[in-house]
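Peer 1: This is the structure alone, sequence omitted:
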């Protein structure tokens, strides 16, 4: 037995997954196994790539493109496990591996997509594509591969390739450090509530969650507020202690911006400069031009047109909301000017006054388990899916749950994992990812999809309760999960969520609409103590208040999207003062002083933890134009669960991966592309018929 054979025998990451349902053997994996597994897997793919590139045979689709698609199987397995754990259950050892591997993996990718001999084979096939007898899917794979090669620098001169490779490797390291810095700031902060006075205004569910967080932190008998959204946002909403709201809010806003070892401003400045240089090397004016060329939007001007179209009514609405909050404060005798740490507190009071609706009344009807059931039932009614919970399966954390998913004929679809609770080892936010993606090239490979959330965990024996926004987040991420689970393609490159950034949010944002359907809420919004369904009067008030505070939420989102685009339209010249740039960018759009960006630049993980949403944070709004119009298609039938419409949605959107250009895919579903009108009505920024 060779040393390599011995490594493969000893390392569970390199062996086939034989655990129940094909899940990774989480409980057998230790952090020290990742580096050697990566080393072996990288060497394996390097040998596969060399065999393709150096083949003496004339290039064919099978010996070049399909061979590329088959390569790197071990690396996909190792990376799938590693990067999911790095986000959802990390530790110092995993973070060290993450820092070590970031430039190595970037270098490996460069070695593939800058390989001159390999590109010549792909390019030759592309130039002859009309004569190769390819299926539509094969033609799409070939076109996508050529685009990836060109955008990775395959056509550059040797010196330019060398510099571009150095740039991308450095960017990978910086992005990793950025995300680790944000997590460190989130983990290190605790607002300890010592006395009953400190707890003033907090409803029982928040007190219980804060007590549970303190228990887990070893502070039994006390209460703590963390920088997880599920902790700090309700604290800002309910705490009547303005001094503590200000303290917590400033810590939340200052993640990555504290002038210490975890400060991200120098990292951002370097990343923005390197991205601009990358774009310049590839022949683009700015990084935004480069990034958007391969999206639905195509250009920064198209993005800015949409952002500006929504900004004007959103800002106007937010100013009216601010005036209402100021009036509420004065009515209470609070001699203050509304500040960012006051908005949620007074907004909750105004909402109560206008709609007789407060979170403490709503939350008992939104149990986590019931909302999971609601998401599953919606998927069953739309797409015929059934979910059977697994009991005996390998777990990377005791809290995770898993379900086997089958179709309407009982055939296996995949495995869905839910990881719902906040913890110190998990980065903030909510996301979907895949431990394994669907494809048919190497067999009937079924997906293993995970949703990761950061909900507050209830005390033992008590159900975890969600806000309506939490419930919407669960539906949103489950929409992404369905995009991965329902994938029905042959080639891995096109599977699931492997679509342009401004299209990938369509399945998730569209799915949110079904949570608000009265028939779903009547069945699944049940009181956690009595089991009684949500009262009709409360349901009506909840629906009437859906667009309450929409000016605020739209403005805080748009501000982040504007700053993202502004940063990446910057030319590669001069030093960047990140704080001054953020301030100038917000002043240019007239940002209300009472609201801050949803994600301030020093902790803007969407944009700086990797390359995914750089120049792309606008994508949520772009996709919302699509999702508002797409749900209208169901409403026009008079049935939110219309099966014919659901079948079209599944065929052209949820199961289609990247089989088609996004605009073509949407037209195939809807018959046309939408305008922003439905979005403005959905957000309550325009009246139907007047958008």
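Peer 2: Structure received. Everything numeric here is computed off the predicted structure, so don't read it as measured data.
Peer 1: going forward, measure contacts between C-alpha atoms and count neighbours the same way
Peer 2: OK.
Peer 1: what's downstream of the one helix or strand residue 303 maps to, the next helix or strand?
Peer 2: Using DSSP states H and E, residue 303 sits within helix 300-331. Following helix 300-331 in sequence order, the next helix or strand is helix 343-355 (DSSP H and E).
Peer 1: any idea of the angle that next one forms with helix 300-331?
Peer 2: Here helix 343-355 runs at an angle of 70 degrees relative to helix 300-331 (axes from the mean of the first three to the mean of the last three CA atoms, to 10 degrees).
Peer 1: Other residues contacting helix 343-355?
Peer 2: 233, 236-240, 322, 324-325, 328-329, 357-359, 541-542, 544-545, 548-549, 594-595 (CA atoms under 8 Å, 6 or more residues apart in numbering).
Peer 1: so who does the residue nearest the centre of the chain touch?
Peer 2: The structure's the chain has its C-alpha centroid closest to residue 431; by CA atoms, centre = their mean the separation is 4.3 Å. Shown in contact with residue 431 (CA under 8 Å, 6+ apart): 451-453, 477.
Peer 1: Counting only helices, which of the contacts of helix 343-355 make the cut?
Peer 2: Among the contacts of helix 343-355, DSSP state H puts 233, 236-238, 322, 324-325, 328-329, 359, 541-542, 544 in helices.
Peer 1: are any of the residues you listed buried, and which?
Peer 2: Using 16 or more other CA atoms under 10 Å as the burial test, the ones in helices among the contacts of helix 343-355 include 233, 236-238, 322, 325, 328-329, 359, 542 as buried.
Peer 1: Redo those residues as TSV? Include distance to residue 559.
Peer 2: Below are those laid out as TSV (distance: CA to CA, whole Å):
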residue	distance to residue 559
233	19
236	20
237	21
238	25
322	17
325	21
328	26
329	26
359	26
542	27
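Peer 1: take the one below as the second:
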């Protein structure tokens, strides 16, 4: 931990001595007055003061945090001593603590409690943050020190984790243009600045359309909807000033069940169109031109470094290594998934004809008639299953799984003892079941609300490291389940329950971290989804089903015959699920392999889907104009394929548990799972880590089998 006095010395080293005392006082006052910059205090080694955060303090805090961080970086770069691992790499790992604290609040304001006021500040800060990052990645003196340490380590390797940090740090500088000449570096920084503004606008446009396209129903339009869904829709409408009506908000958690069960076909079409046209309404919030500009800038930026396209640059440090490898995997699965869609549509059309509905299956019909096929083929009613999927009981099931595999215990903290940013957020302490050792806190933000981005995600406010003494983990899971009416149980679909387990898998990955340095808590994008996808498998284990799937009214366990139906229908609708995902992943890759010079996004999307043979009866999971994974930042750009890459690992790893004497609760396999696949995070190459766990590379056959697709592959 860098002490306050050392930080003051660092700042003073880069400003005039005569003004040092005055500036130190100003910094001290700002650190005292601005809660977003302050060290976290209170229990559990200090926690964020979420109850005191304010948008008004954000801009000042971010700017001061950047200033302090850059002062630390300049001190490292200008160190007159010869570069060493300690005075260069470790010093960089230790820098930026104030800014990291501010970003914990920034992330909450951006994702969980966004507001017009925040979005204005966010837009102002985006280019400044880009400039800040460029000042570090293009600091020539700093890079030369990093390069010197890297070259020395190639001759005399460091201990494994230290070597991994050096390799990743050097590669990060190299991939971000550190070897460019001055003119190219300048253009590189300009592009990043332009992109940062475009990413912010893209995300805010999608959020606008999610907040402003609401479908209000009357009592006569509620056919097919469950009692719980109706009560929740009534409450949402009342909260929006439409008392006596029923609101279908423009998020997946509201749209999906409506399309499954509503008997009102025209309303299904309206809700479907609202959802899939986010960012594509031809108004000031339309994202098509923004996407075209993003693609041009990304290609120009990597072109400065000699790459043909963005995908080639991005994938070099991923498991796939090349866009050809990623495309190869997806195109092996695509024919089987689209063939299955044809079978599913045929079955649905038969049902529609038998009912005398006189329709041709359209995208807004798919979920509705799929449920009828499920009922006919497997005598399985999703709404019946839902009665046994209580959110609270599923949370207990996740805790049970964490205890069995990781030896973790989750205990709710006393209400009010840990600050939260919204009354819906609940907090648990995570400890080791045997020793009682404190591991961290788990924050859960469950419900959809205005200002909260859609989807589900996991994040950390503080990660585990040990290079300055062990730190505990502050992690959160965030969902968008529809909040129930007062006194009602939260019942969710099997798909939503799977997502709940998935995101919890990310949290367990955070808690199990055993890395020394912060950089090693990062991840390889096509590997980081593996751990969370693997945890989904425990939802359908007998121990979870028999203990935690109980009827929300009677408390009776789920009937054995219903469980059997669920298992028999495990591969049902895999054509839909796989194809809608793959279409988005293929589109992501093809957009970044294409020449963006005169690209028309709408035309490109339609023509690409036609060439792929996309079934007309379903859309991409994320249409291009609202594909936030790819265009509200760069985390998943040319990396959305990673979910399938990770699922190859998931299916293969699941086979290891199935083959074990005690199945998914086998202690020996679970120990190897934690040791090799969770604890190392990015401290070793993912391919090496997987081989240590499995004894070989993963094979695609298990994935095809899991999805009920033909296993014979070329």
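Peer 2: Structure's in. What do you need? Keep in mind that this is a model prediction, so the values were computed, not measured.
Peer 1: returning to that earlier point: could I get the ones in helices among the contacts of helix 343-355 of structure 1 as JSON lines with distance to residue 470 of structure 1?
Peer 2: Formatted as JSON lines, these follow (distance: CA to CA, whole Å):
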{"residue": "233", "distance to residue 470 of structure 1": "11"}
{"residue": "236", "distance to residue 470 of structure 1": "16"}
{"residue": "237", "distance to residue 470 of structure 1": "14"}
{"residue": "238", "distance to residue 470 of structure 1": "16"}
{"residue": "322", "distance to residue 470 of structure 1": "24"}
{"residue": "324", "distance to residue 470 of structure 1": "25"}
{"residue": "325", "distance to residue 470 of structure 1": "24"}
{"residue": "328", "distance to residue 470 of structure 1": "26"}
{"residue": "329", "distance to residue 470 of structure 1": "27"}
{"residue": "359", "distance to residue 470 of structure 1": "11"}
{"residue": "541", "distance to residue 470 of structure 1": "18"}
{"residue": "542", "distance to residue 470 of structure 1": "14"}
{"residue": "544", "distance to residue 470 of structure 1": "18"}
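Peer 1: that older thread, any idea how far residue 368 of structure 1 is from the residue nearest to the centre of structure 1?
Peer 2: When distance is defined by CA to CA, to the nearest Å, residue 431 of structure 1 is 17 Å away from residue 368 of structure 1.
Peer 1: in what helix or strand does residue 503 of structure 1 lie?
Peer 2: Counting by DSSP H and E, residue 503 of structure 1 is found in helix 501-504.
Peer 1: Can you name every helix or strand that that helix contacts?
Peer 2: Helices and strands touching helix 501-504 of structure 1, by 3 or more CA pairs under 8 Å, 6 or more residues apart in numbering; DSSP states H and E, are helix 619-635.
Peer 1: which residues are in contact with the helix it packs on?
Peer 2: With CA under 8 Å, 6+ apart as the test, helix 619-635 of structure 1 has contacts from 306-307, 501-507, 509-510, 513, 640-642, 645, 670, 673-679, 682.
Peer 1: of the residues you listed, buried ones?
Peer 2: Buried among the contacts of helix 619-635 of structure 1 (16+ other CA under 10 Å): 306-307, 501-507, 509-510, 513, 640-642, 645, 670, 673-674, 676-679, 682.
Peer 1: Show me what the residue nearest to the centre of structure 1 aligns to in structure 2.
Peer 2: Alignment note: residue 431 of structure 1 maps to residue 457 in structure 2; criterion TM-score structural alignment.
Peer 1: Which part of structure 2 matches the helix holding residue 503 of structure 1?
Peer 2: Aligned using TM-score structural alignment, helix 501-504 of structure 1 spans residues 525-528 in structure 2.
Peer 1: coming back round to it: separation between the residue nearest to the centre of structure 1 and residue 505 of structure 1?
Peer 2: Applying CA to CA to residue 431 of structure 1 and residue 505 of structure 1 gives a distance of 11 Å.
Peer 1: got it, and residue 460 of structure 1?
Peer 2: For residue 460 of structure 1, the distance to residue 505 of structure 1 equals 35 Å [CA to CA].
Peer 1: What's the local residue count around the aligned partner of residue 340 of structure 2 in structure 1?
Peer 2: Using TM-score structural alignment, the partner of residue 340 of structure 2 in structure 1 is residue 317. Using other CA atoms under 10 Å, residue 317 of structure 1 has 19 neighbouring residues.
Peer 1: pretty sure residue 317 of structure 1 is touching residue 554, no?
Peer 2: No: using CA atoms under 8 Å, residue 317 of structure 1 makes no contact with residue 554, being 9.4 Å away.
Peer 1: For residue 537 of structure 2, what is the corresponding residue in structure 1?
Peer 2: Using TM-score structural alignment as the criterion, the counterpart of residue 537 of structure 2 in structure 1 is residue 513.
Peer 1: tell me which element whatever residue of structure 2 lines up with residue 86 of structure 1 is part of?
Peer 2: Aligned by TM-score structural alignment, residue 86 of structure 1 pairs with residue 110 of structure 2. Assigned by DSSP H and E, residue 110 of structure 2 belongs to helix 97-111.
Peer 1: The helix or strand just after that helix: average distance to aligned residues in structure 1?
Peer 2: With elements assigned by DSSP H and E, the helix or strand that comes after helix 97-111 of structure 2 is helix 116-137. Here the mean offset of helix 116-137 of structure 2 against structure 1 after fitting is 1.3 Å, by mean CA distance after the TM-score superposition for structure 1.
Peer 1: Which other helices and strands does helix 116-137 of structure 2 contact?
Peer 2: Under the contact criterion of 3+ CA pairs under 8 Å, 6+ apart, helix 116-137 of structure 2 touches helix 58-77, helix 97-111, helix 182-212.
Peer 1: Give me the mean deviation of the second one from structure 1.
Peer 2: Think helix 97-111 of structure 2. Here the mean offset of helix 97-111 of structure 2 against structure 1 after fitting is 1.2 Å, by mean CA distance after the TM-score superposition for structure 1.
Peer 1: Who are the packing partners of that helix?
Peer 2: Contacts defined by 3+ CA pairs under 8 Å, 6+ apart place helix 97-111 of structure 2 against helix 58-77, helix 116-137.
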